[in-house]
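Participant: Okay, here's the prediction I keep looking at, along with the sequence it came from:
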Amino acid sequence: MPGWAGALAGLTAGGVALGLAQLVAGLFGPQTSPVIAVGDGVVDLTPAPVKDFAITTFGENDKTVLVWGVLVLLAVVAAVIGVLARRRLAYGMAGLAAFAVVGLVAVVTRPGASVVDVLPTLAGAAGGMWTLAWLLRRATVPAVSGAPSGQDRGEGLGDGERPAVTGAGGEAERPAVVRASGEAQTFDRRRLLTGVAGGLVVAGVGAVAGSRLAGSRAVDLARVNVALPAPATPAKPIPAGADLRIGGLSSFVTPNRDFYRVDTALVVPQVDPGTWTLRIHGMVDRPVEITYADLLRMPLTEADVTLTCVSNEVGGRLVGNARWLGVHMSDILRRAGLHADADMLLSTSADGFTCGTPVDVVMDGREALFAIAMNGEPLPVEHGFPVRQVVPGLYGYVSATKWVVDVKVTRFDRDEAYWTPRGWSAKAPIKTQSRIDVPSSGASVKRGRTTIAGVAWAQHKGVAAVEVRVDGGAWREARLADVPGPDTWRQWSLDWDATPGSHTLQVRATDTTGYTQTEQEAPPAPDGATGWHTITVSVA
């Protein structure tokens, strides 16, 4: 059997294995998929600089790129396994078993893993092994009468293969293959290809059906059926002048569908609000456990808060503003009775991610919430349903835990959160920043009166001024939009008489403490990027 045939058989067997695993994972939850489990393991083991590069290069698509990378690697290995299996089937079985072990280890070491979580991997491995053996058997048929049985000759033949034999009519016969039993057999291309086609159908149906099963789980229905209580403390009305309504300028309220998402979850955790609980423990007088129903009965607060990812580059898009509804974290923590020397809240997500939040920030009176709603609807599943943290003024990795299920009251000198040992700062207040939205970088602008506009943010301090300059000239103060409070971003605009040529535009913001953005450029790591957003435009 030629090498390409073995590789094709291996690829098909790998596809069937993944398709069956996905199908079974659809019944038990996408987090049980071996591909997802291995991907999560890769995320956890990847060095921080590589993660930073992935987020910077691929943005919110970093997880998609990772999953495809895992699939490509599996495809290459599956092809190699098939090539080896054409010589001895035991080699192929051993290769598939080895990768099944890797998948099993990744699955069982996930937070909250149970015995049934291994079923998708086992089902996939069994299906892949059976498919590989079936294809290799199918691709060989008994040799025609008179096939040679002497010494192997010819190049490129596998163990036991025979060179092509020329029959009486001058036509080349298929090369004979001698099995261990001594029976001569030949390679049948047509039977292999039809078998591969059937295997690919099975793989595709399994993958699609599994995805649909996973997507139709009860969590989506539970979210739709949540009746949000009215807030005991409504947010202030958004001022009429909060949105300047300039084309291309980020809206004051970011729609849920457009809100950035950066987290470590390859598959969005599916958390049933009916079984969800939040546990508060550690350095407290009275450990507390709260259900979703308990949370809905508590006095709810509404707040407009802008969230920012620490990975956001200067001028980046990993920032958004929304109206949140939830319970003050401080109210629940006071119920538990914090110890005086506690200074850290180590929160844990349903998928095992951890986050360390300074206690003093949460308890200083700001609108730090265990949020249940976003822009008037229950939290989208990808943004933390049923409950997440929202803490104004801190980068997300130290404050905004999604799918939160556990809060350990502790100290920074005793515990570390997920990102801290990976080189990021333990505490990360958001840095005052500004961005030019209009015109876009590299745009061609018509000469004459032109609007330059963008957003600036300095959460929990507030933006006091925004300045713009052209081609390194004098700074000009921009017009500021109204805001309901200090925790949101602020739109700004400036009219500019554009003249022909290439021009450099820069922006900087000053917050209410009097601090003005520094010109010094710094990368996101370890505690947020700095510098002035600078773009170049051409005027015709």
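Facilitator: Received it, and whenever you're ready, just let me know what you need. This structure is a prediction, so every number in the text was calculated from the model and none was measured.
Participant: rest of the way, CA atoms for contacts and neighbours
Facilitator: OK.
Participant: What segments of the stretch 1-150 of the chain are helices?
Facilitator: Using DSSP state H, counting those that start in this stretch, the helices found in the stretch 1-150 of the chain span residues 3-28, 34-45, 48-58, 62-85, 89-108, 119-138.
Participant: tell me the most buried of those helices?
Facilitator: helix 3-28 (a mean of 27; mean count of other CA atoms under 10 Å).
Participant: another structure for you, compare them:
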Amino acid sequence: MGPFVTPNPDFYRIDTALVVPELDPRAWSLRVHGLVENEFTLTFDELLAAELVETYVTLTCVSNVVGGNLAGNAKWLGYPLRDVLARAKPTAGADMVLSTSIDGFSASTPLPVLQDSRDAVLAIGMNGEPLPLEHGFPVRMVVPGLYGFVSATKWVVDLEVTTFAAKEGYWTSRGWSCHGPIKTASRVEVPRALARVPAGRVGIGGTAWAQRRGIQRVEIQLDGGPWQPAVLAGEASIDTRRQWSYEWDGARAGTHTVRVRAYDGAGVLQDERQAPPEPDGSTGWHSITFTVV
């Protein structure tokens, strides 16, 4: 099993730029404008002097396939975006914030998501360290509950309060969904697919996530048999993944299959139907095959 917190060097990356941008924080600024009463520019020094929050959030890429590894959990340090927008004072009719990176990438995030109680932040720190260059230094967006393509803009330099009718983000203009709420997902991480493990007691484990809803229950199925409850680790928050485990006693030699499914905090079972990532995230129950020797 991997750790609950993903080390910075192991955290997944999906970029549209071929070269990682290098910004001088002394020259960095964030323009906040559009359908607002108060346009302003935020400097890095002002950001450092603000009242920052630190929170665990699991990020997930919309292109993650069932059982894929494009999901990571980190402790983020940043300034709440709801405070940024409170200062800007969006006007009636605005329903989206278009965030733009220094490299031209843009994301369309629903305005209400950035104004509610979730810890959506302009992040400057990751796992107790300054934000790594490849993860958006000096400032990036972190928004719980939404896939990264509509929320997680790195090297962010511009926030435009606008409408979905007027503007599109980088990926939404290419046919992907414009809202992107994260779907309930679970995966088997141990044993690895096609692994060979000794007979007897076999440890099975993985993670499940349903940001903004949390994970209530995880079940596994061995070789097409009855579904059985897995043991859940503690929950840091409803915005983080949850680890699970199961001990299989008496595993006999041969090829075996394990399948996993999860229920969110409201008791809703994740979607069994197999669907590809495009346009709004994959669905399906993950399964792997391994051999007991």
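Facilitator: Cool, the structure landed. The structure displayed is predicted, hence computed values, not measured ones.
Participant: Fetch the TM-score of the aligned pair.
Facilitator: For this chain pair, the superposition-based TM-score is 0.98 by TM-score structural alignment, normalised by the length of the second structure; 292 aligned residues with a CA RMSD of 0.7 Å.
Participant: ok so, going back, compare the helices of the stretch 1-150 of the first structure and give me the one nearest Trp489 of the first structure.
Facilitator: helix 48-58 (22.0 Å; CA to CA).
Participant: Show where that closest one falls in the second structure, residue numbers please.
Facilitator: With TM-score structural alignment applied, helix 48-58 of the first structure matches no range in the second structure.
Participant: Tell me which other helices or strands that helix touches.
Facilitator: Counting contacts by 3 or more CA pairs under 8 Å, 6 or more residues apart in numbering; DSSP states H and E, helix 48-58 of the first structure packs against helix 62-85.
Participant: hmm, back to that, out of the helices of the stretch 1-150 of the first structure, which gets nearest to Gly215 of the first structure?
Facilitator: Among the helices of the stretch 1-150 of the first structure, if distance is taken as CA to CA, the winner is helix 3-28, at 8.1 Å.
Participant: The second structure: matching residues for that closest one?
Facilitator: Using TM-score structural alignment, helix 3-28 of the first structure lines up with nothing in the second structure.
Participant: Is it possible to get CSV of the helices of the stretch 1-150 of the first structure that adds distance to Asp495 of the first structure?
Facilitator: Shown next, in CSV, are the helices of the stretch 1-150 of the first structure (distance: least, CA to CA, whole Å):
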stretch, distance to Asp495 of the first structure
helix 3-28, 55
helix 34-45, 45
helix 48-58, 32
helix 62-85, 37
helix 89-108, 56
helix 119-138, 60
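Participant: Now do the aligned residue in the first structure for Leu81 of the second structure against Ser347 of the first structure, distance only.
Facilitator: Superposed on the first structure with TM-score structural alignment, Leu81 of the second structure falls opposite Met329. To Ser347 of the first structure, Met329 of the first structure is 12 Å away according to CA to CA, to the nearest Å.
Participant: and the two? which has more neighbours close in?
Facilitator: Each of Met329 of the first structure and Ser347 has its neighbours counted (other CA atoms under 10 Å); Ser347 has more, 27 against 19.
Participant: Counterpart of the more buried one over in the second structure?
Facilitator: By TM-score structural alignment, Ser347 of the first structure lines up with Ser99.
Participant: Same question for Ile436 of the first structure.
Facilitator: So Ile436 of the first structure corresponds to Val188, using TM-score structural alignment.
Participant: Its match - how many residues pack around it?
Facilitator: By the measure other CA under 10 Å, the count of residues near Val188 of the second structure is 26.
Participant: Please list the outside residues in contact with the top helix by length along the second structure.
Facilitator: Longest helix of the second structure, by residue count under DSSP state H: helix 81-88. Contacts with helix 81-88 of the second structure, where a contact means CA atoms under 8 Å, 6 or more residues apart in numbering, come from 32-33, 36-40, 114-116, 120-122.
Participant: Average offset of it relative to the first structure?
Facilitator: In this overlay with the first structure, the average offset of helix 81-88 of the second structure from its partner residues is 0.5 Å by mean CA distance after the TM-score superposition for the first structure.
Participant: for the match of Ser347 of the first structure, what are its contacts?
Facilitator: Counted by CA under 8 Å, 6+ apart, Ser99 of the second structure has contacts Ser106, Ala107, Ser108, Thr109, Ser151, Thr153, Val156, Val157, Asp158, Leu159, Glu160.
Participant: how near is Glu39 of the second structure to Arg31 of the second structure?
Facilitator: From Glu39 of the second structure to Arg31 of the second structure the distance is 8 Å (CA to CA).
Participant: Hmm, Gly206 and the match of Ile436 of the first structure touching each other?
Facilitator: Yes: the pair Val188 of the second structure and Gly206 passes the contact test of CA atoms under 8 Å, sitting 4.6 Å apart.
Participant: re the thing from before, give me the subset of the contacts of helix 81-88 of the second structure that lies in strands.
Facilitator: Among those, the residues falling in strands (DSSP state E) are Val32, His33, Phe40, Val121, Leu122.
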